[in-house]
Structures are given as structure tokens and as C-alpha cells.
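S.K.: Here's my sequence, what's the structure:
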Amino acid sequence: MTDLASGQKAVDALVRLLDLEPLGDDRFLGMSPPVGPQRVFGGQVAGQALVAAGRTVDPARFVHSLHGYFVRGGDPSVPITYAVENIRDGRSFSVRRSVAYQHDKVIFFMSASFHVSEEGLDHQEAAPPDVPLPDEVPTMGERLAKYPERAGVWGMVQQPIDVRYVGETGWVRPGDRPAEDRQRVWMRIDGKLPDDPLLHACALTFASDLTLLDAVLSTHGAVWGPGGFVGASLDHAMWFHRSFRADEWFLYDSSSPSAFDARGLAAGRMFTRDGRHIATAVQEGLLRRVGG
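M.R.: Coordinates of the predicted model:
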């Protein structure tokens, strides 16, 4: 990885990626990076769908949950059209359905709910204790330097998110990853984002899809790629609990409660450095053995 592939330049590119073009009638147009995976990254289409939904809602209402399904693999060379349906605007909540299209076919759809701020009960589970801080664990670049043949597309494209695994990654060689019942990763947007709460929520949604399915493999000490598995996101849900900035460090504490029938379920909690629980994500993915 190079300096040009990360930092503020990559963050500015992410902001542009999430800045959809309005087409009128609650429809928006999104693009994909010029260089990237063969399929549109799931976090990208989910983040863009949330941008589209949020732009049709009163800014005083903040997204508190989203539920999305990945229907078809997206083509990164083709623009994505997002159509938003206003399901309801109530006194306290707004609900939207955001659908992503390519070639006149649905590739992803999402329901998202937005809520005005209210006073209420306040409690949370404690953040995991004794987790090394971000500066105490290797960067992704340092980890991949040991496995250049496993870097793949990671080292070829802009990386707007600083990702630091506390344990081993899913991109090591087969046999180099110990089985662990939890996966913990520090993340942050690797630069400064504008002060727009919707943009921070969309950036967090983008980041939430990067490592979550790793928790399924971690349970078995399994890896991605040759000698391991290939995977794809099937559905994705998030709940946003407390205010946050996606350009400040958060710990993504993930585990996998079940895997069966080539599908794996993973759940992750996100905590700020001072221990506030800001969001929860749950995802099911398809995981097939390479060559199987």
C-alpha cells in the first residue's frame, strides 16, 4: 500500500462516491470507483442507498436502523440508479425504502428508519476490556507486507478506512490463522469528514461491511482465497445507538453465533475509544470453499 492509496485523498474520494447526483422524483445516480473489485462492494451500495434515503428526510431526523438485501452482484462499470419510496412520515419517525437498479434490475434494496431526538432510558453493555489500542496493533499495510500474494485488490485501490486487526486477518495463508471466538478490529475514516451526521452514518455503513464476515471464518481459523473460502454478503442490518464521528477510532467487536448450509451469521458491536456503544451490525453471508 502507498500513501496515495490512503489518507485524506482517499477520504475525499469516498465523500465524492457518496455524493449522489439527484435525478428528480426522489431518484439519484451513484457511481463506483474506476478501479476496484469485479463486483460493486456491498458497503458502497448500502452506503449510497442510505444517502439516497436520507436526502428525502428532514435533517432533524437521524437514521436509527437499516435493513438491506443484496439481490444481485453489481457491475462497477455501470452507474447505479437509486429510487426512494416514502413509506411514512410520522410525528417522530420517517421510514423510507431505497432500491438500487442496474440494467433495469434490482441489485439491492434497503428499508431505513429515521427518528427525532428524544429523552429516554440510557444503558449499554460495557466495551470489551483490555483490548490493545489502535497504535498498539499493526496497520493493514504492515500485515499485508508479510503476505504480498494475498493482498489482491486491496493494494490497488483507494483505501479511505484505516483498518487494524487486533488478532489475525482472514487474508493470511491457510494454517496461519488461529481459531478465535471473537474478532476485534479498530477502524476509522483515514482523514477528516465534513460535519454532516448523515455522511458519517453512511461512512460507518460503508465500513461495517469490510470485515464482518471475517468473524465467521475466525471461529474456524479459516481464511479467504486459495485454500479457504470465497464469500458474498446476503443481507445487512444496522442500528445506530449514539452520536459518533466515523473519522474517529471505533472498535468493531464481532462474533459468529451460527454457520450452516454454506451461510454464516456475524454480529458486531461498535465502541468509541472511551467505551460508548455507537452502533450494532448483523450480516449473513454466503461462504463457499474455494474449488468446492
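S.K.: Going by C-alpha atoms from here, please, whenever you check contacts or count neighbours.
M.R.: Noted.
S.K.: Name the single longest helix found in the protein.
M.R.: Of all segments of type helix in the chain, defined using DSSP state H, the longest is helix 197-211.
S.K.: neighbours of Pro37, just the number please.
M.R.: 15 (other C-alpha atoms under 10 Å).
S.K.: Quick check: which element contains it?
M.R.: Remark: Pro37 resides in no helix or strand, with elements defined by DSSP states H and E.
S.K.: Might you report the residue contacts of it?
M.R.: Taking C-alpha atoms under 8 Å, 6 or more residues apart in numbering as the criterion, Pro37 is in contact with 76, 153.
S.K.: Name the next helix or strand downstream of the longest helix of the chain, please.
M.R.: Following helix 197-211 toward the C-terminus (DSSP H and E): helix 214-220.
S.K.: Same question for the very next helix or strand once past that following helix: list its buried residues.
M.R.: Using DSSP H and E, the next helix or strand after helix 214-220 towards the C-terminus is strand 229-240. Buried residues in strand 229-240, counted by 16 or more other C-alpha atoms under 10 Å: 229-240.
S.K.: what's the answer for stretch 138-150, then?
M.R.: 138-141, 143-144, 150.
S.K.: In this structure, mark out all the helices, start to finish.
M.R.: So, for the chain - with DSSP H - the helices run 7-17, 42-54, 140-144, 197-211, 214-220.
S.K.: out of the ones you listed, which comes closest to Gln283?
M.R.: Judged by C-alpha to C-alpha, the one of the helices of the chain that comes nearest to Gln283 is helix 197-211, at 8.3 Å.
S.K.: my guess is Cys202 meets Leu50, correct?
M.R.: Yes: here Cys202 reaches Leu50: they are 6.2 Å apart, a contact under C-alpha atoms under 8 Å.
S.K.: One more, so I can put them side by side:
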Amino acid sequence: MTDVDRPVTPPRKAMPAPLTPEQIRQFELNRLKAKQKQRQREEEISASSGLNSNKKRPIGITPATSNSPTTSSSGPLQRDSRLGAYFEYDLSKMVNSKGGFLVEDDKDADEEVRRKEKERERQRARQNQEPAISLNPDLNPKCCECQTIDIDHTYKNIFQCLVCKPCQDKKPDKYSLLTKTECKEDYLLTDGTCIRVESELRDQELLPHLLKANPHKSTFANMMLFLRCQVEDFANWMQNTNDEWTEKKKKKNKKFEQGLKDLRRRTKEGIWQRRKDEEHVHEFGPAERDNDGMTRQICDECGFMDDSTLDNQAEHEQISTALEVERLEVNLFRSKSLWMPTRARGVFGGQVISQALVSATNCVNPAYGLHSLHCYFLTSASPATPIVYYVERLRQGRSYISLCVKAVQNGSMIFILMCSFQKPEPWQPSHQWSMPDVPTPEECDLEEDHMLRDSNGDNITARIKHILKLYADERTRSPIAIKRAKEHEITVDGSTRYMYWMKAKNIPQYEPHFQKCILAYLSDLYFISVAGRILGLRRYAKGPDSLAMSSTIDHAIYFYDDTVDCGDWLLYTMECPRASSGRCVMRGQIFTRGGTLVAVTTQEGVVRANIRGPAEEVKVPTKL
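M.R.: Coordinates of the predicted model:
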């Protein structure tokens, strides 16, 4: 490299000379003069402008072209022409509405709003104001601890507790305040968040509380503060009454368990009933007899023939079997066997009466004896279905007991009986009618012997002969022996009376109450059939003088002897005081062999001749 191409370094600047004292003094004087001029200009401007009513300086006093070092050098802001109309506001005249807005001072708030606000402030002040102290010391409330009149009126108004603040500080274990959480956790009180739970903390009358703002967050719900002594008193009362609450809880649980048990039972019964309804139940028609005299029943729906009742139709040879019932419940009984006589429409009425009496007797104290009964036959009973007897106690006195027995078959009531029991009073006077003069039982023949003789007589058709033999065979198997004392007797007053000797076959010495049940059984034998004989209606014939129908409507018995023995012969007299309109009433008397009147019977029944009544006129409704 040559000397021509070598770069040339510029010469170093000369160092400035230090300022002389005279220069420094001149600089300081210039600075002080400029500052003095600026201060004078500001004082002149401030002296020419005053403060407004809001103690603010008008904006216009500050010139836009200020030489102050704090003034922006960019110049004043210019209005944008795109903003349209421009409103100028004087901020010095604006007032804060305390609602997030600035309003002009000349537009005051609504006077009604301000008046209401002032009224609310006065009310709050009045509520917080403590009551005046009376000049009479006895009229001023006093602290329950120190007897001073300077009490805390908040405790008095909220908790109804008279205590002063010093006593509150001295006894915090009694007069301190508890939060709701402390009451729930320490004293096991309930808040009542569930509707079905009884709330103690929500009951203002039970446990009053003071509401205060939540210290943790202002948006949270107010605190509920309770007085400690009141909470502890309530908790101790709850503990003292724990036994009562426990007993109440036990009763409630017991009631709930019983309701649950009933619900289960009804559910089971409903299921059983649905299954039962789904099963086919035979609905038998009326019992029919064939040429052999045997009884059969046929189901109306499926045509099933019930042959199981054939053996049941034969009357039992023992009276105890015919009267036997099965006990299902305390007042509920069921028949074990039923007997339907030859050519009858239903079960023998005397058997239904006696079984109902056995059911009623089993529900009565043996010290009471049966003295009367009255029953109604509502409809005929079928021998194919057992009869259920329900005994209802109507009245129980010191001397008499009244019962009602209802007989139900296939869901329908077929029979009802009212009976009364009495404590015997043998010391009372007595009276009776005399016994008719009749041959002794040993001199009379059995009823089946009469039937056999009649069947062998002349001019007897094969049909009637067969029927008489059926009756004779039935009487032979019957547990009741019957002898005809007299064919018939015309009394002095001209009435016709029939008399029969009756007794139960081969029975032991039963108790008096069962003897009366046997007596009720035999009291229905031949009773209503005598009415047809008195009316002159023939049983096995045809025509207007033949018997078309006979059935019992009601039956009544009055017992007057507790020593009756149905194993011995009893004389049964029967007469018909009145018969008309297809009905007849029968009156009977039952005597012992010795002449004692032991029972009086009455019966009303339907007795119809084979006569057709006039045809009913059909009324045709007239057209308007």
C-alpha cells in the first residue's frame, strides 16, 4: 500500500475551555429572570379569574397557547366533522348523581324520591333509637344480672333478654352469640332445609335470631346469630323429653310397619284374587233329581255334572254330624255338610237354623241360655257349596245378650237369624197351656211305616208308589224319628190340629244349649207341609186342588225349658190360624212326654195351589 491510498485520520477536536466564574453567574441570572417572568404571567392570569360555586377554576382561563413547559406542543384538539352536532358541557357545573351518571346542577333530582329517602332514614333512626328513661326507677327495665338500667336494647328487642353489655362480656358462656353452624354441629339442631323435617332454627318463636351481614362476603346470605343460653335451654329440654320422643317414634314406626304389613297383605290378596278370577268356578244350576231319586247339579258354563254331592244328599244318621260346623275365626263358622230333602228346592231349613244356632252358642257365655230366635230365609241354599255363618254381637247386658247370624253362600246372603240369650230366673212365677190328650209314643207307628203301607195300597200309581218309597227310605235314614200321634183333630173352636211325636235317634245326654239346637232342627219338620193338608191340597196330584209350591219365609221359636231332652219323645202340635194370598201362618207347641211345654213356634210360608192367576194387563204408554 502506498502513502496515497492510506486513509487520513481527522484531527482531534479541541477541548472546550472551562467556564469562567463570570459566565456561570450570567447563566444563573438569565435563568432566574425567565422564571420570574413566568411566575408573573401566571399570577396575572389567576388574579383575573375566580372560582365558581363548586370551587373549580373555569377551563377557559388556561390559554391554548401557553408557554408553560407542561403544555402540549401539538396544539388544541379539533372537532371531527363526522360526529355531527356537538354539545359542549361545562364539567364545573356537573353534579355526581351517585348512580354512575353526571347530571347538570340545574336539573335537580325528583323531590318525591328525595322525600321518601329522608323518610326512610328517619324511620331507621327511630328504630335504632333507644327508648327514653323513665323518671320512675320501677318502670325502667333492669339487667337480670346486675340490676342496672343500662341494658342492651338489641338483646331486649330480638331475644327478649334483659342484660347489659358489661354482663355480656363477663359471662360469655351464657350471653354470647352462636352462629347457625355452631347450633347444628354442637347442639344437633335442625335447619329445616327439608320440608318434612321439623325445623328448630327456622322457628322465630321457638329460637329467635339476629340477622347480620356476612363478614366473609357481602353477597352471601346474612348470618343468623342465636343467644347461647336460649339454645342450651332448648337442647336440655329436648334431652329431658328424649323418652317421650322415643315413644312417639316407636308409635310412628309401629304405625308405619302396620301400614306396610296391610299393604303387603292387600297386595297378596290382590294377586290371589286375580289368580282366583282367572280360574274357572263352576256355577251349578238348581239341583235336579233323576228317576232314581238321586240329585245331580250341572254347571251352566262348562256342563260339568257334580256327582260328589250325591252322598251328601243322604241325611246323616247322627244328628251331631248334621249340626256340625267348622270354626274359621272368632265369629266365623262354616258348614261341613248340607242335606236337601227329596223333591225339595234347597237345603233343609231346619239344618240351616240349627247350624246358625250352634255358631251363635259358641260365641256366648254358657251361663246364658237361649230363649228365643227369629229368622228369615232369603233364598234357597244349594247343597253343593258350604254355607258361611258370621256371628255379630248386637248387645250384651247383665241379663240378656242379643246376637245376629248371617249365612252367606256364593257371595250372597241367603239367611239371617236374630237370637237372644238370658240368664235363667227359675224363681219367677210360671204358667202354661195343658198338653192335648194323645196316644203314647209306644202306641203310635213310625211315619215311614205309614208311607210303606200307603205305597202298597190299591189304586196307587207306580209314580206315587215310587215317591212314597223314596220318602220312607229317607225317613229311615233320618236322625229324627217321627210318629203320627193323630191323623188330625178338630178342636173345640173348629180349628184343625195335627200332632206328631218326635225325638232324636241314639243321642247321648247333650248339654242344654245343644239340646235346643236339636229342638230347632226338628221344629221345621212337617211344619209348612201341614198347611197344605189343612187347605186340602194334594201333594202328588195335578189340577187346581194340587199343591204346587211350599216354602218357608220366616221361622220363630220361644224356649221355656232348659232341661229338655231331645233324646226322649216330644209332642209337636201344629195348627194354621190363617192362610190367604198364597201365604199361611203356622203355630206350634212342643211338649215333653210329661206334659211340660218347652217351646212355642211360629212360621210363615208360601203355600200355593196349582192355579194360574189372571194375566197382568200390559199398559202401553200413550203417545202425546
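S.K.: what's the TM-score here?
M.R.: TM-score for the superposed pair, counting by TM-score structural alignment, normalised by the length of structure 1: 0.87. Supporting figures: 273 aligned residues with a C-alpha RMSD of 2.1 Å.
S.K.: on that earlier part again, who has more neighbours, Cys202 and Leu50 of structure 1?
M.R.: Set side by side, Cys202 of structure 1 and Leu50 show unequal neighbour counts under other C-alpha under 10 Å, the larger going to Leu50 at 31 against 24.
S.K.: Need the counterpart of the more buried one in structure 2.
M.R.: By TM-score structural alignment, Leu50 of structure 1 lines up with Leu357 in structure 2.
S.K.: Then Leu212 of structure 1?
M.R.: So Leu212 of structure 1 corresponds to Phe527, using TM-score structural alignment.
S.K.: next one: Met31 of structure 1
M.R.: Using TM-score structural alignment, Met31 of structure 1 lines up with Lys336 in structure 2.
S.K.: same check, this time on Met270 of structure 1
M.R.: By TM-score structural alignment, Met270 of structure 1 lines up with Ile590.
S.K.: Can you get me a residue count around its match?
M.R.: 25.
S.K.: what's the spacing between it and Gly567 of structure 2?
M.R.: In this structure, Ile590 of structure 2 and Gly567 of structure 2 are 14 Å apart, going by C-alpha to C-alpha, to the nearest Å.
S.K.: Check Val388 of structure 2 too.
M.R.: 28 Å.
S.K.: Show me which of those two is the more surrounded one.
M.R.: Remark: of Val388 of structure 2 and Gly567, Val388 carries more neighbours, 24 against 19, as counted by other C-alpha under 10 Å.
S.K.: so who does that one touch?
M.R.: Here Val388 of structure 2 is in contact with 332-335, 407-409 (criterion: C-alpha under 8 Å, 6+ apart).
S.K.: For Gly434 of structure 2, what is the corresponding residue in structure 1?
M.R.: Wrong residue type there; residue 434 of structure 2 is Ser, not Gly. Matched by TM-score structural alignment, Ser434 of structure 2 corresponds to Ala126 in structure 1.
S.K.: Let me see the contact set for its match.
M.R.: Gly275.
S.K.: Kindly tell me how buried the closest residue to Met305 of structure 2 other than its chain neighbours is, as a neighbour count.
M.R.: Excluding the flanking residues, the one nearest Met305 of structure 2 by C-alpha to C-alpha, 6 or more residues apart in numbering is Ile298, at 4.4 Å. Neighbours of Ile298 of structure 2 under the rule other C-alpha under 10 Å: 18.
S.K.: right, and Ile298 of structure 2 touches Arg289 too?
M.R.: No: Ile298 of structure 2 is beyond contact range of Arg289, at 11.4 Å (criterion: C-alpha under 8 Å).
S.K.: circling back to that earlier point, distance of the closest residue to the match of Met31 of structure 1 other than its chain neighbours relative to Gln515 of structure 2?
M.R.: For Lys336 of structure 2, ignoring the flanking residues on the chain, the nearest one in space by C-alpha to C-alpha, 6+ apart is Val325 at 5.6 Å. Using C-alpha to C-alpha, Val325 of structure 2 is found at 16 Å from Gln515 of structure 2.
S.K.: Ala322 of structure 2 too?
M.R.: For Ala322 of structure 2 relative to Gln515 of structure 2 (C-alpha to C-alpha), the value is 14 Å.
S.K.: Then Thr496 of structure 2?
M.R.: Distance of Thr496 of structure 2 to Gln515 of structure 2, given as C-alpha to C-alpha: 29 Å.
S.K.: Same drill for the two, tell me which one is more crowded.
M.R.: Gln515 (19 against 16).
S.K.: Alignment lookup: the more buried one to structure 1.
M.R.: In structure 1, Gln515 of structure 2 lands on His200 (TM-score structural alignment).
S.K.: just checking, its match touches Arg245?
M.R.: Yes: using C-alpha under 8 Å, His200 of structure 1 is in contact with Arg245, at 6.1 Å.
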